[in-house]
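**Q** Have a look at this prediction, sequence included:
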Amino acid sequence: MIERSHLNIIREVEKQGSLTAAAGSLCLTQSALSHAMKKLEMQLGTDVWLREGRSLRLTQAGRYLLGLANRLLPQLEHAEERMRQFAEGERGTLRIGMECHPCYQWLLKVVAPYLAAWPSVDVDVKQKFQFGGIGALFSYDIDLLVTPDPILKPGLQFEPVFDYEQVLVVPRDHALAKQAFVKPEQMSYEVLITYPVAIERLDVYSQFMLPAGVMPKRHKTIETTDIMLQMVASGRGVAALPRWLAQEYAASMAVVPVRLGAEGIAKQIYLGAREGDLSVDYLRAFIELARSL
């Protein structure tokens, strides 16, 4: 009873905002679209939309079908694209999602040798997702997720590929630069510069300051690593970053990495994928290469 065309219509009407716009997007006449949905409503015995003036509002049944469309259609489209690639002897595109701002520099070191080894595979990197990284994997918007904080879900598998230490980056002439490690209470005097991420997802908060009941003097957010470290070097604040990244910038900027706490904060970068895709040769090869570098 419920056909793929019905799900396409429901998704497109929600996306476009009207039957007329959806019909144009789907290359249908508005009457054909309306007829198809009225026939479905008769078969189901319930309305999919309620008319409110010139607008449409999904019923409870309609919202259920919209959720079904958002789950199933991306999978069908993904499968069809894979089948086309197999038929034409192509490999396709490896779509990588980033949930780790500073990991971009690490990723570049993996992508270059990967592209050389797999000339028939393109790589696309996405950093913003409508429903977050996990949602992007489930909705087939990406094939791999780079994250330091994996969330275990049925149907997904996360593999650690790189170990690193999270450190505090301070100006070279800062008093903390001469210390073996930073204590949580010392952060209350500092302006902390971070990426625009919720504080519960920032290790310097969740694993260092918040357990000690400490907050920084001020908190600023900056999107780009280069500008963030320029701010640190000019004495405008301090930042928490991976040690390997801080050391790279320390070679050309007046910044110094300092351990967070006596034991430090040990982290790992993970690559997450759908379990069913782990047998795809070029995806598996990317994971193995990332682990070897």
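**A** Ah, there it is.

**Q** When you work out contacts or count neighbours from here on, use the C-alpha atoms and nothing else.
**A** Will do.

**Q** Going by residue numbers, what spans are helices in the stretch 151-293 of the chain?
**A** 203, 225-233, 243-250, 281-292 (DSSP state H, counting those that start in this stretch).

**Q** nearest to A273, of those helices?
**A** Nearest to A273, of all the helices of the stretch 151-293 of the chain, is helix 281-292, at 8.8 Å by CA to CA.

**Q** Mind giving me the packing neighbours of the closest one?
**A** Judged by 3 or more CA pairs under 8 Å, 6 or more residues apart in numbering; DSSP states H and E, the packing partners of helix 281-292 are helix 103-117, strand 156-171.

**Q** putting a second one here so we can go through both:
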Amino acid sequence: MSTNRYEEDMAVTRLLAPRLAYFTAVARHEHVTRAAHELGVPQSTLSRAMVRLEQDLGVTLFARKGRTVALTTAGRTFLASAERALDGIARAAGSVQEDADPSFGKVAFGFLHTLGPETVPGLIRAFRADHPRVRFSLVQNYGEAMLEKLRAGELDLCLTSPLPDAPDLVARRLDEQRLRLVVPDDHRLAVRKRIRLAEAAEETFVTLEAGYGLRRITDDLCAEAGFTPKVAFEGEEAETLRGLVAAGLGVALLPPPAVPRPGVVELTVTAPRAVRQIGVAWLDGHPDTPPVAEFKRFLLSRRGRLIPELEPPA
């Protein structure tokens, strides 16, 4: 649609929208006085509004006989569309009011793929113990994509890592999660329990794609250890990388799995300190509905208890 056509349509909408409820009431009663009584407006106000509506449209909507009116053919056509428009508005109002209801409203919540198997289900289960009717719209994605959804108004809150540093966002640290160097179980390092990351400088890595928070953390930790990782594969999901490590394609820095995977050994990294910060983010200045505010308070109350620290398998 051209800009001029859009502007023209919006001008017509702004002109007509306030009068649709008046028009449908008069059309339903076929009587101005009864419609005015129902709407709680003076009869003269309602009569003038209908005259202006016809003038703005350039169409006669009513055949008048005293205070009794009957729809013309054009009026019946306009009524059908007006009723659909008002019904759509009523449905939209009901939907947003329902989403904001403290007892059974909705929270649009995003989280990282690696937090999906255990952490997020556990959080929702614990929250719903006291708020059993609150609904969730869940989005699982990588960090930057979720931050864009926050900015677009598609998410209320998200769990992400690393914590964003942006003027339009608020981020609060909730916990940290140790990262491990994952190697094939027949690898030369598989007999170890601990390792300095510099000892893996000559290894081939499998990593997440650029843009993922865990990839940025991996690159930063390797740089701190004095090397740039040689990358054999870039993926989109941590458990896929763990499977590729088991297949011998390389090694990886990963958070612990929800369930131990055969074919790999997970080594504690002693230097540099290999952790990722997990936090909750939201759009600065964005007003919270009651269910979102309650879930935000719940998440902040879990500081230091978000991620259970699992010992690597022996």
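**A** Done, it's in. Everything numeric in this text was worked out from a predicted model, so none of it was measured.

**Q** Can you give me the TM-score here?
**A** After superposition, the two chains reach a TM-score of 0.61 (TM-score structural alignment, normalised by the length of structure 1), with 221 aligned residues with a CA RMSD of 3.7 Å.

**Q** related to what we said a few turns ago, what would the helices of the stretch 151-293 of structure 1 look like in TSV with mean neighbour count and distance to M215 of structure 1?
**A** Below are the helices of the stretch 151-293 of structure 1 laid out as TSV (neighbours: other CA atoms under 10 Å; distance: least, CA to CA, whole Å):
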stretch	mean neighbour count	distance to M215 of structure 1
helix 203	20	13
helix 225-233	19	18
helix 243-250	18	22
helix 281-292	16	35
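
**Q** and of these, who's closest to E14 of structure 1?
**A** helix 281-292 (33.2 Å).

**Q** quick one: that closest one to helix 103-117, angle?
**A** 120 degrees (axes from the mean of the first three to the mean of the last three CA atoms, to 10 degrees).

**Q** Residues contacting helix 281-292 of structure 1, please?
**A** 91, 94, 110, 114, 118, 121, 144, 160-162, 271, 277-278 (CA atoms under 8 Å, 6 or more residues apart in numbering).

**Q** Stretch 86-104 of structure 2 too?
**A** 20-21, 105-107, 131-135, 289-291.

**Q** Swap in 10 Å and give it another go.
**A** The contact list for stretch 86-104 of structure 2, computed with CA atoms under 10 Å, 6 or more residues apart in numbering, reads 17, 20-21, 24, 81-85, 105-108, 131-136, 288-294.

**Q** Repeat that for stretch 122-138 of structure 2.
**A** 99-111, 116, 120-121, 154-156, 158, 291-292, 294-295, 298-299, 302, 306.

**Q** K65 of structure 2: how many residues sit nearby?
**A** 9 (other CA atoms under 10 Å).

**Q** To clarify, my last question referred to T147 of structure 1.
**A** 21.

**Q** residue in structure 2 matching it?
**A** Superposed on structure 2 with TM-score structural alignment, T147 of structure 1 falls opposite T160.

**Q** distance of that match from F104 of structure 2?
**A** Remark: distance between T160 of structure 2 and F104 of structure 2 (CA to CA, to the nearest Å) = 26 Å.

**Q** re the thing from before, which ones among the contacts of stretch 122-138 of structure 2 lie within strands?
**A** K106, V107, A108, F109, G110, F111, C158 (DSSP state E).

**Q** For the last one, which non-adjacent residue is closest in space?
**A** Spelled out, it's C158 of structure 2. G110 (4.3 Å; CA to CA, 6 or more residues apart in numbering).

**Q** And the one you found, what's its match in structure 1?
**A** Correspondence of G110 of structure 2 to structure 1, assessed by TM-score structural alignment: G97.

**Q** Sounds good, over and out.
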